[in-house]
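Visitor: A predicted structure for the sequence below; I have some questions about it.
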Amino acid sequence: MTLVTQKTSTAVRVVLANYSDHRQAEDIITLMEEYSRHPFGGGGPLPEKCRNELVPKLAEFPGAFSILAYNDDGVLGLVNCFTGFSTFACMPLVNIHDVIVSERARGQGVCAAMMDFVALEAKKRGCCKLTMEVLEKNLAAKNAYRRVGFKPYTLDEEFGLAEFWQRYL
């Protein structure tokens, strides 16, 4: 499936990544490297282990899929997704793990095009919702996500917003 959108003077083509395609694999690493070097991605280079193993590991991980956005000048964006499960809906869901729009393509509708594609792919997979985490101070990303229908997660506003926590192993 390919989605083509024309929100600017240059058409954006969004595709489901083929992890076996050498060019697409390189594009995934290129964008992950750009994201890793940004302060919101950690501010340093992508670890060599990830450069070498990320795409093969994604390919073998059940429920993983990636979305790539292109225009005539090359790759513009990447979304890495993982299928999970909603116990309250008793249906699968898609967790959006990484959203990367190359700095040169920001403000051109790339994020919206990729999120629309993710939603279509999730519906094809029988999913009930999309989930994601976003850094509190990443205001540009939060605004972009709100524009495509995301909002902070809460079951009952009396109990507040859900928080995303982690524990390293």
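Guide: Cool, the structure landed.
Visitor: CA only for contacts and neighbour counts going forward, please
Guide: OK.
Visitor: what helix or strand does the residue nearest the centre of the chain sit in?
Guide: In the chain, the C-alpha nearest the mean C-alpha coordinate belongs to Val79, at 2.5 Å (CA atoms, centre = their mean). Per DSSP states H and E: Val79 is located in strand 74-86.
Visitor: What of Tyr70?
Guide: strand 64-71.
Visitor: what angle sits between that strand and strand 74-86?
Guide: Angle between the axes of strand 64-71 and strand 74-86 is 150 degrees (criterion: axes from the mean of the first three to the mean of the last three CA atoms, to 10 degrees).
Visitor: packing partners for strand 64-71?
Guide: Contacts defined by 3 or more CA pairs under 8 Å, 6 or more residues apart in numbering; DSSP states H and E place strand 64-71 against strand 12-16, helix 48-60, strand 74-86, helix 110-124.
Visitor: These into CSV, with extra columns for distance to Ile96?
Guide: Putting the helices and strands packed on strand 64-71 into CSV (distance: least, CA to CA, whole Å) gives the following:
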stretch, distance to Ile96
strand 12-16, 14
helix 48-60, 14
strand 74-86, 5
helix 110-124, 9
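Visitor: Tell me which of these sits most buried.
Guide: Among the helices and strands packed on strand 64-71, ranked by average contacts under mean count of other CA atoms under 10 Å, first place goes to strand 12-16 (a mean of 22).
Visitor: Give me the contact list for it.
Guide: 1-6, 65-71, 110, 113-114, 117 (CA atoms under 8 Å, 6 or more residues apart in numbering).
Visitor: let's see 6 Å
Guide: 2-5, 67-71 (CA atoms under 6 Å, 6 or more residues apart in numbering).
Visitor: ok, structure two:
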Amino acid sequence: MTDTLRLRRADYSNPAHAQALVDLLDSYARDPSGGAEPLSDFTKANLPAALQARPNVFSVLAFDDAQGGQPVGLINCVEGFSTFACRPLVNIHDVVVAASHRGQGIGEQMLGLVEQIARERGACKLTLEVLSGNAPASRLYHRIGFDNYQLEPSMGNALFMQKWL
């Protein structure tokens, strides 16, 4: 598979990249690990342009050239800022590998490109969240060096929380 995998930083103005991004993200959203709900029509119509308008966002796409260039992977990233390090950080916001291509190392290869881009941006770290029930993703992240976030071990691990507005 790795011989036929082509990784690219997404060009949001490229119609093929924009469609791949929306299709892959929609497939992830429909999966139980993504909430089991499709993307809204609004999101499908506006997401590539909205991402392009934000210089602190980048995406990585994977295409399988053995399958005619079929899009098979996506990672969306958002640059944040570490006040403790006084440097940027990159949050890996979405990691998607097509169900037909899971277990082939695509996620790891895409994460390698994300790390390269983050280093080029001067980032001090990568962050991500993973659902506790997503054991395959957790194993991958731990294998390539991610660990649960903590500052002082006696205070425990950080919890990821949200409040909808």
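Guide: Arrived safely. Just so we're clear, the structure is a prediction, and the values are computed from it rather than from any experiment.
Visitor: Any idea what the TM-score comes out to?
Guide: Superposed pair, TM-score by TM-score structural alignment, normalised by the length of the second structure: 0.95. Supporting alignment: 162 aligned residues with a CA RMSD of 1.0 Å.
Visitor: before we move on, back to that, the strand holding Tyr70 of the first structure corresponds to what range in the second structure?
Guide: Aligning strand 64-71 of the first structure against the second structure (TM-score structural alignment) gives residues 57-64.
Visitor: Quick one: average offset of the matching stretch versus the first structure, please.
Guide: Stretch 57-64 of the second structure, aligned to the first structure and superposed, deviates on average by 0.7 Å (mean CA distance after the TM-score superposition for the first structure).
Visitor: any idea what Thr43 of the second structure aligns with in the first structure?
Guide: Checking TM-score structural alignment: Thr43 of the second structure goes with Cys50.
Visitor: What's the separation between its match and Thr30 of the first structure?
Guide: Look at Cys50 of the first structure and Thr30 of the first structure: by CA to CA, to the nearest Å, they are 11 Å apart.
Visitor: Leu68 of the first structure too?
Guide: Leu68 of the first structure is 12 Å from Thr30 of the first structure, where distance means CA to CA.
Visitor: cool, Leu46 of the first structure as well?
Guide: Distance from Leu46 of the first structure to Thr30 of the first structure, by CA to CA: 10 Å.
Visitor: Check Asp116 of the first structure too.
Guide: Distance, Asp116 of the first structure to Thr30 of the first structure, using CA to CA: 23 Å.
Visitor: again with Ala17 of the first structure
Guide: Applying CA to CA, the value for Ala17 of the first structure to Thr30 of the first structure is 14 Å.
Visitor: Which of these two has more residues huddled nearby?
Guide: In this view Ala17 of the first structure and Thr30 are compared by other CA atoms under 10 Å, and Ala17 has more residues nearby, 20 against 17.
Visitor: Just give the nearest non-adjacent residue to Pro56 of the first structure, would you?
Guide: Tyr19 (7.2 Å; CA to CA, 6 or more residues apart in numbering).
Visitor: what about stretch 32-47 of the second structure, start to end distance?
Guide: End residues of stretch 32-47 of the second structure are separated by 21 Å (CA to CA).
Visitor: Equivalent analysis for stretch 158-165 of the second structure, please.
Guide: 22 Å.
Visitor: Any idea how far it is from the middle of the chain?
Guide: Its chain's C-alpha centre and that of stretch 158-165 of the second structure lie 18 Å apart, by CA atoms, centre = their mean, to the nearest Å.
Visitor: May I see the buried residues of that stretch?
Guide: Residues of stretch 158-165 of the second structure classed as buried by neighbour count (16 or more other CA atoms under 10 Å): none.
Visitor: quick revisit: which helices and strands sit right next to the strand holding Val79 of the first structure?
Guide: With contacts taken as 3 or more CA pairs under 6 Å, 6 or more residues apart in numbering; DSSP states H and E, strand 74-86 of the first structure sits against strand 64-71, strand 91-101.
Visitor: taking the ones you listed together, which one is wrapped up most tightly?
Guide: strand 64-71 (a mean of 22).
Visitor: contacting residues around that one?
Guide: 12-17, 58, 75-82.
Visitor: Quick one: neighbours of Arg54 of the second structure, just the number.
Guide: 11.
Visitor: Ok, Gly43 of the first structure next?
Guide: 12.
Visitor: Spatially nearest residue to it (excluding sequence neighbours)?
Guide: Nearest non-adjacent residue to Gly43 of the first structure (CA to CA, 6+ apart): Arg37, at 4.3 Å.
Visitor: Pro47 is in contact with that neighbour, correct?
Guide: No: counting by CA atoms under 6 Å, Pro47 is not a contact partner of Arg37 of the first structure; they are 10.6 Å apart.
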